[in-house]
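In: The sequence and its predicted three-dimensional model are supplied below.
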Amino acid sequence: MEEKLIVYGTSWCGSSRRARQLLDSHNIAYQWIDIDEDRVARSRVEEINHGNRSVPTLIFPDGSILVEPSDKVLAEKLGVPPPKSLF
């Protein structure tokens, strides 16, 4: 089991950036791993997602996993308010 939140993503993925922005805005500690730069991490994401490179993939300290969560779902999991919609 992980000791802290791990976020697997890519630098070019908008969903990965949004997840990181939500975590950062609430000062939530996490380990960022770019699967484009880490072959072992890429394999781990593929294993979790049945061969797919779905990002962001978040692994929580309790062992639970969220894959490509919406801001609302991620905020609920973290127990923080969701970001305000721009629309």
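Out: It's in.

In: For the rest of this, base every contact and every neighbour count on C-alpha atoms.
Out: OK.

In: what's the longest helix along the chain packed up against?
Out: Looking across the chain with DSSP state H, the single longest helix is helix 14-25. Here helix 14-25 touches helix 71-78, going by 3 or more CA pairs under 8 Å, 6 or more residues apart in numbering; DSSP states H and E.

In: put this beside the first:
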Amino acid sequence: MSETQQTETPSIRVFGADWCGDCRRAKRVFGEANVAFEWIDLVATPEAADVAEDISGRKNIPVITYPDGTHQVEPSDADMRAKLTELGLV
């Protein structure tokens, strides 16, 4: 299913796969910022790929959802950090 990367309740979900470099990079950015997120492994939970595609309208990963209802697809490090700042999480 999915695994929580931090101990607090996640408000960010990352749909991705361990083989995906952009997905590993997203996990690193959130880890460095010490921000809780839920990792949804699309290899372990292939049906979640449909959920990610419904959110983004694309098949690209990672798809990252935020508590304000927005999402990002394959964002840069700067875009993720800017979103975390906008949400007051860093």
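Out: The structure has been received and is ready for your questions. Keep in mind the model is a prediction, meaning the values are calculated, not measured.

In: Any idea what the TM-score is?
Out: After superposition, the two chains reach a TM-score of 0.80 (TM-score structural alignment, normalised by the length of structure 1), with 77 aligned residues with a CA RMSD of 1.6 Å.

In: List the buried residues for the longest helix of structure 1?
Out: 15, 16, 19, 20, 22, 23 (16 or more other CA atoms under 10 Å).

In: Need the counterpart of the last one in structure 2.
Out: Spelled out, it's residue 23 of structure 1. In structure 2, the residue paired with residue 23 of structure 1 is residue 30, using TM-score structural alignment.

In: List the residues that contact its match.
Out: Residues in contact with residue 30 of structure 2, defined by CA atoms under 8 Å, 6 or more residues apart in numbering, are 36, 37.

In: before we move on, the earlier item: what distance separates the longest helix of structure 1 from the centre of its chain?
Out: The chain centre lies 8 Å from the centre of helix 14-25 of structure 1; the measure is CA atoms, centre = their mean, to the nearest Å.

In: mean shift of that helix relative to structure 2?
Out: Once fitted to structure 2, helix 14-25 of structure 1 is off its aligned match by 0.5 Å on average (mean CA distance after the TM-score superposition for structure 1).
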